[in-house]
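[1] Got a predicted structure plus its sequence, pasted below:
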Amino acid sequence: LAIDNYSIDFPSANEITFGKNLWIFRDLIMNISNSMISLSQITKITINSEFICFSNIIKMLCSIPNCKELMLTSLSLERIDSSSLQCTEDFQSLSHTNNITNITIKSCDFKRVQLLVNLFPRLQHLHINELQQEFQSIIKYLLNTNENTRYLHSLFIRSISKIWIKKRKNIITEIKQQNDVSVKLPGDFGCYFWWK
């Protein structure tokens, strides 16, 4: 993609969307910044690629300081140990400076939820698609008050199956009784949690 060959200018753009087959790397972000869009105006990023690695998202977000909303299809750790990733200078810097408060991710497991919470400590709303086996662990982790979840106050888990909610109603009831949390089941395909 040769973005630097174009003289198109988008002076009032505040969202950026990356398609399914686009590889995101630092040079791409710099080319966009230099020729098309003021990255400091971007408040929402959507990444539709299923194979985006977490380290590239971190590098990209370091260049987009005012982003408040992030929408992802999935995250790849590309054989990187999560604790090693958290020790990188980019991760540490971004975790202290980013403004992201809303995240939507279609495919995520417990390890990636932990990374997201550690990277985005100002997170207020999290929307995840079906969690399968780690449902209870993720809910308990997010409800456990710690330094990185202190602003988080809502979680929406979307399912693609009516059976998913039926199988987890007992767990949802238990979570509701053990925590000061409100629960709403909007139809058969999701579960919305919110708390103070």
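    Yep, that arrived.
[2] Please make it C-alpha for all contacts and neighbour counts, starting now.
    Noted.
[3] Now the element after the host helix or strand of Lys167, going C-ward?
    Assessed by DSSP states H and E, Lys167 sits inside helix 162-178. Sequence order places strand 181-184 as the next helix or strand after helix 162-178, per DSSP H and E.
[4] Now do the buried residues in that next one.
    The neighbour-count check on strand 181-184 (16 or more other CA atoms under 10 Å) flags Val183 as buried.
[5] Can you name every helix or strand that that strand contacts?
    Packing partners of strand 181-184 (3 or more CA pairs under 8 Å, 6 or more residues apart in numbering; DSSP states H and E): helix 162-178, strand 190-195.
[6] tell me which residues in the strand or helix carrying Gln136 are buried?
    Assigned by DSSP H and E, Gln136 falls within helix 135-143. Applying a neighbour-count criterion of 16+ other CA under 10 Å, one finds 135, 138-139, 142-143 buried in helix 135-143.
[7] from memory Ile29 sits against Met60, does it?
    Yes. Under the criterion of CA atoms under 8 Å, Ile29 makes contact with Met60 at 6.5 Å.
[8] and here's the other structure:
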Amino acid sequence: IRETCTLEEIKMLVNLFPQLQYLQTGMNKKEIKQILTFLLSKTNMKTNQLFFLCIKEIPKMYLRELDMLIKFQNLCRNYFIEFINSDIYLWW
């Protein structure tokens, strides 16, 4: 997706494409933590096929924030998070 998405738009995408495995998009920075929590939620059956996320054009400071969010909320046990060329890549 070439544009910045809000939480509601991400929810709509997940509902339309429940077999989604890969998502590359910009995100509303005010909602990025809520979006990540939604996508990685263990109780969210609509995202259980998703295993890769690329957040486009995001400041590097979000790398640490998102890593801490995942750890403190126990959203994933095995994951990799990287910052490459202004994008954050997350695999789980």
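    Received, thanks. All figures in this text were calculated on a predicted structure; none of them were measured in a lab.
[9] Provide the TM-score value for the superposition.
    In this superposition the chains share a TM-score of 0.82, using TM-score structural alignment, normalised by the length of structure 2; 87 aligned residues with a CA RMSD of 1.7 Å.
[10] on that earlier part again, quick one: which of the helices and strands packed on strand 181-184 of structure 1 is nearest Gln114 of structure 1?
    Gln114 of structure 1 lies closest to strand 190-195 among those, at 17.8 Å (CA to CA).
[11] Could you name the helices and strands sitting against the closest one?
    Secondary-structure packing of strand 190-195 of structure 1 (3+ CA pairs under 8 Å, 6+ apart): strand 154-158, strand 181-184.
[12] Can you redo those as JSON lines, where the extra columns are distance to Ile165 of structure 1?
    Converted to JSON lines, these look like this (distance: least, CA to CA, whole Å):
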{"stretch": "strand 154-158", "distance to Ile165 of structure 1": "9"}
{"stretch": "strand 181-184", "distance to Ile165 of structure 1": "11"}
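[13] nearest to Lys167 of structure 1, of those strands?
    With distances scored as CA to CA, the stretch of those nearest to Lys167 of structure 1 is strand 154-158 (14.0 Å).
[14] how much does that closest one stray from structure 2?
    Superposing on structure 2 and averaging over aligned pairs (mean CA distance after the TM-score superposition for structure 1), strand 154-158 of structure 1 comes out at 0.4 Å.
[15] residues contacting the corresponding residue of structure 2 for Phe193 of structure 1?
    Aligning on TM-score structural alignment places Phe193 of structure 1 opposite Leu90 in structure 2. Each residue near Leu90 of structure 2 by CA atoms under 8 Å, 6 or more residues apart in numbering is listed here: 52-54, 79-82.
[16] Measure how buried Ser86 of structure 2 is and give me the count.
    The tally of other residues near Ser86 of structure 2 (other CA atoms under 10 Å) stands at 12.
[17] how near is it to Lys42 of structure 2?
    Per CA to CA, to the nearest Å, Ser86 of structure 2 is found 28 Å from Lys42 of structure 2.
[18] now the end-to-end length of stretch 54-67 of structure 2.
    Start-to-end span of stretch 54-67 of structure 2 (CA to CA) is 14 Å.
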